[in-house]
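> Okay, sequence plus prediction incoming.
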Amino acid sequence: SMPDTAERGNRIMAIFHFTVKIVGRSKGKSVISASAYLNGDVMKNEETGRISYYTSKKEVVYTSLMMCENAPPEWLHVPEENIKRFQQSIRYKRADDKDAALEKFKITFQKQRLWNEVLKIEKNADAQLGRSFEFSLPKEWSRQEQIDYTTEYIQKTFVDEGMCADWSIHDKGDGNPHVHLLVTMRPFNPDHSWGSKEVKDWDFVRDTDGNIVVDESHPDWWQDKKNPDRHGIRIPVLDENGVQKVGARNRKQ
């Protein structure tokens, strides 16, 4: 089958793979570890004290952090003492390009702050922490085109919609350049505080006047425990075969 194509100006780009996963507490996958892998760097999980090392990953050819408009600007602050400590490190002293090494350190520090802040707010054992994407890039593109087009795509698709985007391009030189991307799931309020995650609004059975039918004996009757005013007979979500979709923990959708 032909790969999906996305038109870019007068170019057609073939997207050969595109995967999406949720990084959550219940899966046992650390969002700090996921970010450290994506960046090919070292990150500390402030909650557990665990440090993730991925400095041997040489295929990370570009890395970026794009914060959305309402994210707290102070999360981007890298303290002077941390910079000085890094400049004393073997990694910095051995780096061929010291400016690039310092820039990478700062970005990684900022990403570490972002995901540790996510861990502070998402306390539930089954909390969803972020969405993880991986997609391939056309190897015909120059590195700059890969960076520019990916930046534009992530800005429009995620950052403009209120998400922070932690991403990098990996390229082992084997003809498979690809992007690893982690985005936040909880929105920010205009005052830079965390907002509420969207509550799924069910479609409820309504009468001819458009009012929600109240029948608590109906098998599909549902009431929100936290907000009892949200209630009704849920209209089931069916898959393409007309079968009731079932979500996590066998909950009807």
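It's in.
> contacts, neighbours, all on C-alpha from now
OK.
> Sort out which residues of stretch 168-184 are buried, please.
168-171, 177-184 (16 or more other CA atoms under 10 Å).
> Among those residues, which are located in helices?
Among those, no member is found in helices (DSSP state H).
> could you dump those to JSON lines with distance to Trp115?
Formatted as JSON lines, those follow (distance: CA to CA, whole Å):
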{"residue": "Ser168", "distance to Trp115": "16"}
{"residue": "Ile169", "distance to Trp115": "19"}
{"residue": "His170", "distance to Trp115": "21"}
{"residue": "Asp171", "distance to Trp115": "24"}
{"residue": "Pro177", "distance to Trp115": "25"}
{"residue": "His178", "distance to Trp115": "22"}
{"residue": "Val179", "distance to Trp115": "19"}
{"residue": "His180", "distance to Trp115": "15"}
{"residue": "Leu181", "distance to Trp115": "13"}
{"residue": "Leu182", "distance to Trp115": "10"}
{"residue": "Val183", "distance to Trp115": "10"}
{"residue": "Thr184", "distance to Trp115": "8"}
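> The structure to be compared is supplied as follows:
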Amino acid sequence: MAIYHLHVKVIGRKSGSSAVASAAYRSGSRLRDERLDSSHDFSAKRGVVHSEVMLPENAPQAWSDRERLWNDVEAFEVRKDAQLAREVEFALPRELTQARGIELARDFVRGEFVDRGMIADLNVHWDIGEDGMPKPHAHVMLTMRQVSVNGDENGFGPKVREWNRTEMVERWRERWAELANERLAELDIDARIDHRSLEAQGIALEPQTQIGAPAKRIEIRG
């Protein structure tokens, strides 16, 4: 059964995060953090089946190197509470093959982020859940500034406030459902996802009482 999930958050220094460390973890790689003079090694992480940095047309090619990109972001953002990157995480339909899932993720990221001028660090994870079923999902770290087109050496322009708007997030949520459903239909797969809440879909669920494991064992014995 296809599951809808798309979550957006900001990676920033205020919460103690590092863009380099975050990129290393999501890509399952080892990256050198120049600002902190340390290395973040997640090369033993399993389940990363695709990893790439996707650049808009006017971005320096040097930023296709993940380590260079996020170290440059860290160097440019000088505030102690700087917002370093935006992350969009979304679930891929488990009915797709890995190749089809990666293709779908790339199409969504290209159309909604890269074509708007963001640099996107895309990593697709194909984990296996406790139920033995695949839990494919994608992590996309996005730059928050325009890529400079005036020859500035650092390559960064101002932050784009429009990318922070609630309306933009809602567009991404809706567009992901549309694109995923279009692809599932093209492949004649009988599964669909819906970005709307259960209430908006007209689905009423009765509240369930959660029983912890110890209490459940007592209930069974009784």
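Cool, got the structure. Worth saying up front: this structure is predicted, and the values here are computed from it rather than measured.
> returning to what we had before: which of the buried residues of stretch 168-184 of structure 1 fall within strands?
Among those, the members falling in strands (DSSP state E) are 168-170, 178-184.
> ok, of these, which one's closest to Trp75 of structure 1?
Among these, Thr184 lies closest to Trp75 of structure 1 (CA to CA), at 14.1 Å.
> Please say which position in structure 2 the closest one maps to.
Using TM-score structural alignment, the partner of Thr184 of structure 1 in structure 2 is Thr143.
> what does Ala165 of structure 1 give?
Using TM-score structural alignment to pair residues, one finds that Ala165 of structure 1 aligns to Ala120 in structure 2.
> now its match: how far from Val88 of structure 2?
The gap separating Ala120 of structure 2 from Val88 of structure 2 is 10 Å, by CA to CA, to the nearest Å.
> more crowded one of those two?
Ala120 (26 against 20; other CA atoms under 10 Å).
> Might one say that the more buried one is in contact with Met144?
No: Ala120 of structure 2 is beyond contact range of Met144, at 10.2 Å (criterion: CA atoms under 8 Å).
> As a check, name the ranges of all strands in structure 1.
Along structure 1, counting by DSSP E, strands occupy 4-8, 11-15, 18-24, 42-44, 51-53, 60-66, 128-136, 165-170, 178-184, 221-223, 231-233.
> Identify whichever of these lies nearest to Arg94 of structure 1.
strand 42-44 (16.2 Å).
> Trace Ser33 of structure 1 over to structure 2, please.
Checking TM-score structural alignment: Ser33 of structure 1 goes with Ala21.
> what sits against that match?
Residues near Ala21 of structure 2 by CA atoms under 8 Å, 6 or more residues apart in numbering: 31, 33, 40.
> can you put those in JSON lines and add neighbour count and distance to Glu103 of structure 2?
Output for these, formatted as JSON lines (neighbours: other CA atoms under 10 Å; distance: CA to CA, whole Å):
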{"residue": "Leu31", "neighbour count": "24", "distance to Glu103 of structure 2": "26"}
{"residue": "Asp33", "neighbour count": "20", "distance to Glu103 of structure 2": "30"}
{"residue": "His40", "neighbour count": "17", "distance to Glu103 of structure 2": "28"}
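> Kindly indicate which of those residues lies nearest Trp172 of structure 2.
Leu31 (29.4 Å).
> how about the closest one, what's its partner in structure 1?
Using TM-score structural alignment, the partner of Leu31 of structure 2 in structure 1 is Met43.
> For that match, list the residues it contacts.
Counted by CA under 8 Å, 6+ apart, Met43 of structure 1 has contacts 32-33, 35-36, 51-53, 108-109, 112.
> Apply 10 Å and report the result again.
Met43 of structure 1 is in contact with 32-37, 49-54, 108-109, 111-113, 116, counting by CA atoms under 10 Å, 6 or more residues apart in numbering.
> Same check on Phe158 of structure 1?
So Phe158 of structure 1 contacts 66-68, 164-165, 183-184 (CA under 10 Å, 6+ apart).
> Just list the residues touching Met185 of structure 1, thanks.
22, 118, 128-131, 162-164, 196-198.
> from those, which would you call buried?
Buried subset of the contacts of Met185 of structure 1 (neighbour count, 16+ other CA under 10 Å): 22, 118, 128-131, 162-164.
> okay if I get those residues as a markdown table plus distance to Arg85 of structure 1?
Below are the buried ones among the contacts of Met185 of structure 1 laid out as a markdown table (distance: CA to CA, whole Å):
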| residue | distance to Arg85 of structure 1 |
| --- | --- |
| Ile22 | 34 |
| Val118 | 25 |
| Gln128 | 33 |
| Leu129 | 30 |
| Gly130 | 30 |
| Arg131 | 32 |
| Gly162 | 33 |
| Met163 | 31 |
| Cys164 | 27 |
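> Which pair of those residues spans the longest distance?
Largest pairwise distance in the buried ones among the contacts of Met185 of structure 1, by CA to CA, is 17.5 Å, between Ile22 and Gly162.
> residues in structure 1 aligned with the longest helix belonging to structure 2?
The longest helix of structure 2 (DSSP H) is helix 166-186. With TM-score structural alignment applied, helix 166-186 of structure 2 matches no range in structure 1.
> Tell me the gap between that helix and the middle of its chain.
Taking the mean C-alpha point of helix 166-186 of structure 2 and that of its whole chain, the gap between them comes to 14 Å (CA atoms, centre = their mean, to the nearest Å).
> Which elements pack onto that helix?
In terms of contacts (3 or more CA pairs under 10 Å, 6 or more residues apart in numbering; DSSP states H and E), helix 166-186 of structure 2 is packed against strand 6-12, strand 83-91, helix 98-112.
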